[in-house]
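Asks: this is a predicted model, with the sequence first.
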Amino acid sequence: MISSINLINKQEHRFRRLALLTVIVIYLLILAGGIVRGTGSGMGCPDWPRCFGRWIPPTEVSQLPPNYQAIYGAKLKGEVEFNAVKTWIEYINRLLGVLSGFLVFATLIASLSYLYKDKVVFWGSLAAFLLIGANGWLGSRVVATELAQYMITLHLLLAIAVVFALLFVLIRSNANHLNAGPISGKTTSVRWLLLVMMILTIGQVVFGTQVRDELDKVVKQLGYAQRESWISNLDLSFYIHRSFSLVILAFHVAIIYQLRKLTEASILPKLTKSLITLVIAEIGTGVIMAYLGVPAIAQPIHLVLAVLIIGLQFVAWLLMNPGLILSVHNRDVSRLVEV
C-alpha cells in the first residue's frame, strides 16, 4: 500500500516537473519567435517544413542551386536572398517548436496518472496538446502567407493559449501545496479586476503586433541606415500603445492594494509585486526601443516580458478561483479543515 502511494506521488511529481519544463520551453519558443521577428528572419526558410528543401539548412549560398531564387522565391516574386544567420535563426525557432510539441505530448502521457484522481488535469493536458498541434500548423500558414500580420497575431495568441492550458494543469495538480489564503472579505470585485487586467494586457500585446507591422513598413521605406528615425515616422498607434502601458501599470497597483485588504499571509501579494516589477521592466524596454533606435535585442525581450506578465496574471486569477483549481477530493479536504 505504501509503495503504491509512493509510486503515485512520484508520478505526480514527475508530471509537475515536466509541465513546468514545458512552460519554460514554450516561453523560450516565444522568445525565439520575437528574435525571428526583430531580425527580419521570418522568411529565412522560404519553405516548410524543410528549409531550402533540406532538413538541415545550408550554411553558405554555394550549397544551393544557382537558380534557388526562382525555385523558392516564386511566391515572393524572386526576392529570396540567402542569409545564413537569418536562415538558422528561423530554423532554430522551428526546432524549438518541435521540442515544445514533444514536451507537451510527454506532459499529456504523464497526465494519465491523474485519470482516476482528477480527470480535469488530463483534459487540460489534452487541450494543450491539441492547441500546440494547431499552432504548429498555423506556423506553416505564416510562411505560406508570407508573414501575413493577422497570421502572426493568431500564432502568438495560440501560443498564449498553450501557456494558459499548461499553467492551469500545473496549478491544479499542485493546488494543495499552494498558499492562496487565508482570504477574507469580498473577493468577487478582485477576481473581476484581475480578469479585466488580463484581457487588457492581451489586447495591449495584440495592439503591439500591429505597431510592429507599422514599424516593418517604416523600415522598408527608410532602411536600416535611418534607424533613429523609425519611431518618429510611426503613426498614432505607437503613441496609443505607449500610453496604454501606464493604464496597465495602474491596474497592477490597484490589484496589490485590493489583495492586501483581503490577505497578508499569501502568495498572491508576492505574485502581484512580481507583476509590477515585470510591468516596469516592460515599460523600460519600450522606452529603450523608443529612444535608442529600436535595438533588435530589446524587441524579443519586450514580447517575452509581456507574455510572462499575462501568465502570472492568469496564475493569480486561478488562485483567486479555488473552485477551478481544487479537485473534488481537495475541496472535501478543505471543508474538513475549515470545520
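Replies: Received it, and whenever you're ready, just let me know what you need.
Asks: for the rest of this, base every contact and every neighbour count on C-alpha atoms.
Replies: Noted.
Asks: tally of neighbours for the residue nearest to Phe244 when sequence neighbours are not counted?
Replies: For Phe244, ignoring the flanking residues on the chain, the nearest one in space by C-alpha to C-alpha, 6 or more residues apart in numbering is Gln204 at 7.5 Å. When neighbours are counted by other C-alpha atoms under 10 Å, Gln204 registers 19.
Asks: what does Phe251 give?
Replies: The burial count for Phe251: 20, using other C-alpha under 10 Å.
Asks: for His302, see how far away it is.
Replies: Separation of Phe251 from His302 (C-alpha to C-alpha, to the nearest Å): 19 Å.
Asks: pasting the second one now:
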Amino acid sequence: MDRITRIYRKLVFLTWFLTLDLIMFGAFVRLTDSGLGCPDWPGCYGSTSPLGSLPEIDQAVRTMPYGPVSLSKAWIEMVHRYVGATLGCLIIAILYMAWRYRRHLGRSPALATATLAAVCLQGAFGAWTVTHRLMPAVVTAHLAIGLILLGLLTALAAREKPHRALAAAARRFRPWVGVGLLLLSLQILLGGWVSTNYAALACMDFPMCQGAWVPPMDFRDGFSLIRALGELPSGQAISQAALTAIHWTHRNFAFVVFLYLVPLAWRLRAEAGVRGPATLLLCLLLAQLLTGLTTIFFQWPLAVAVLHTGGAAAITLVMVLILVRLGTAGGPPVTSAR
C-alpha cells in the first residue's frame, strides 16, 4: 500500500471513530442538562472558552443556582463544540484528498462531498439547538443528522476495509437490510424524541406502563413538533399523558425493530462476507435491549443512558457496513492492497 492511500485510510478511520465518540458525548451533554451550559454560540458568553467567561457564569449561577448554567456544564458543552470543530476540519481534509487524489485512490469523491455537506448541516443544527433553547424538534434533528454523518463515514470506511467476496445471490438481501435500516432510523428518532422531551421515566415499570398495557396517553400533544421544551404549542406545560405517549411508542416500536432485525441478522450469518458484521449486529441488539431495560429498572442511570445512545449508533454503523458489503456482491473481494 502506498503512502497516499495509507494516509487517506487512516484519516477516514480516525474521523469515523471520532464521529461515533462525538455522538456518545452529545448524549452525555444532553443527559447532564449541559446543552445551555454556554447559552450563546459559537463561544461561551463571547469567549472561546469558559475560562474567559467566569464572571458571567458566576453571575448566572447566583441568579439561578439550579439553572442550566454552571462552570462544569459550560466545559461539557464547549468540549463538545471543540470536538465537533475538529471533526469538521478532518472531514475537510478527507474531501481535499478525495478530490486531489481521486484517480490515485480509485474512488469517486461524491461520498466525501456529501459528508462535508452533512457536517455543515450538523453544525448549523448544533447552533440552532442553543439559539432555540433546546427545542425538541431541533435537538432530535441534530441527533438524526449526526447519525446520517456516521452512516456516510461508515460507508467511506467500509470501502477501505478488506473483506471476503460475496456471491451475486447475496444482493437479494439488500432491500431487506434497507428496510431494516429505515425501521432502525425511525426507532432512533423516537428515542431521540424521548430523550429531548425528558420522557425516559414516564413509564417506570415493565412490560406494562404505569400498571397498564395501554395507559392514558395523549399522542397529539406528545408528537406536536413545533413547540418549546416542556411546553405545548399553546404555551401550557406538557402533560404526563403526552410524555407517556412518547415513551410508550418508543418502547413498543423497539420490539418491531428487534423482531425484524434478529431473524435478518441470523440469516445473513450464512453469507461469509458479512458473517462477522451480522454476528456483531445480533450482539448489539441484545446489548441494546438490556441497556434499554436497565434505564427503566434503575431510573435512567447516566452511564447506561449514554451506552444506550452509543448502542443505537453502533447498530446503525453495522447496518450500513452490511449494506455496503452487499453492494459488492458478485464482484472481487476488497483487499488492502491497490
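Replies: Perfect, I can see it now. No experiment lies behind these values; they were computed from the predicted model shown.
Asks: re earlier: the residue nearest to Phe244 of the first structure and Arg242 touch, don't they?
Replies: No: judged on C-alpha atoms under 8 Å, Gln204 of the first structure makes no contact with Arg242 at a distance of 9.4 Å.
Asks: if I pick Gly46 of the second structure, what's in contact with it?
Replies: Asp40, Ser53 (C-alpha atoms under 8 Å, 6 or more residues apart in numbering).
Asks: what range in the first structure matches stretch 70-83 of the second structure?
Replies: Aligning stretch 70-83 of the second structure against the first structure (TM-score structural alignment) gives residues 83-96.
Asks: residue contacts, the residue mapped onto Thr196 of the second structure from the first structure?
Replies: Mapped onto the first structure by TM-score structural alignment, Thr196 of the second structure lines up with Asp213. By C-alpha under 8 Å, 6+ apart, the residues touching Asp213 of the first structure are Gln149.
Asks: three-state assignment of Asp213 of the first structure?
Replies: helix (DSSP: H, G, I helix; E, B strand; the rest coil).
Asks: how close does it sit to Phe238 of the first structure?
Replies: Distance from Asp213 of the first structure to Phe238 of the first structure, counting by C-alpha to C-alpha: 11 Å.
Asks: which residue ranges of the second structure form helices?
Replies: 3-31, 54-63, 71-100, 102-105, 110-131, 136-160, 174-196, 219-222, 240-268, 275-297, 302-327 (DSSP state H).
Asks: out of those, nearest to Cys44 of the second structure?
Replies: Closest to Cys44 of the second structure of the helices of the second structure, according to C-alpha to C-alpha: helix 71-100, at 7.5 Å.
Asks: that closest one vs helix 3-31, what angle?
Replies: Using axes from the mean of the first three to the mean of the last three C-alpha atoms, to 10 degrees, the direction of helix 71-100 of the second structure lies 150 degrees away from that of helix 3-31.
Asks: look up how far Lys161 of the second structure lies from the aligned partner of Leu319 of the first structure in the second structure.
Replies: Using TM-score structural alignment as the criterion, Leu319 of the first structure maps onto Arg325 of the second structure. With the distance defined as C-alpha to C-alpha, Arg325 of the second structure ends up 10 Å from Lys161 of the second structure.
Asks: the two: which is more packed in?
Replies: Arg325 (26 against 14).
Asks: now do the contacts for that one.
Replies: Residues counted as contacts of Arg325 of the second structure (C-alpha under 8 Å, 6+ apart) are Ala158, Leu166, Gly273, Val274.
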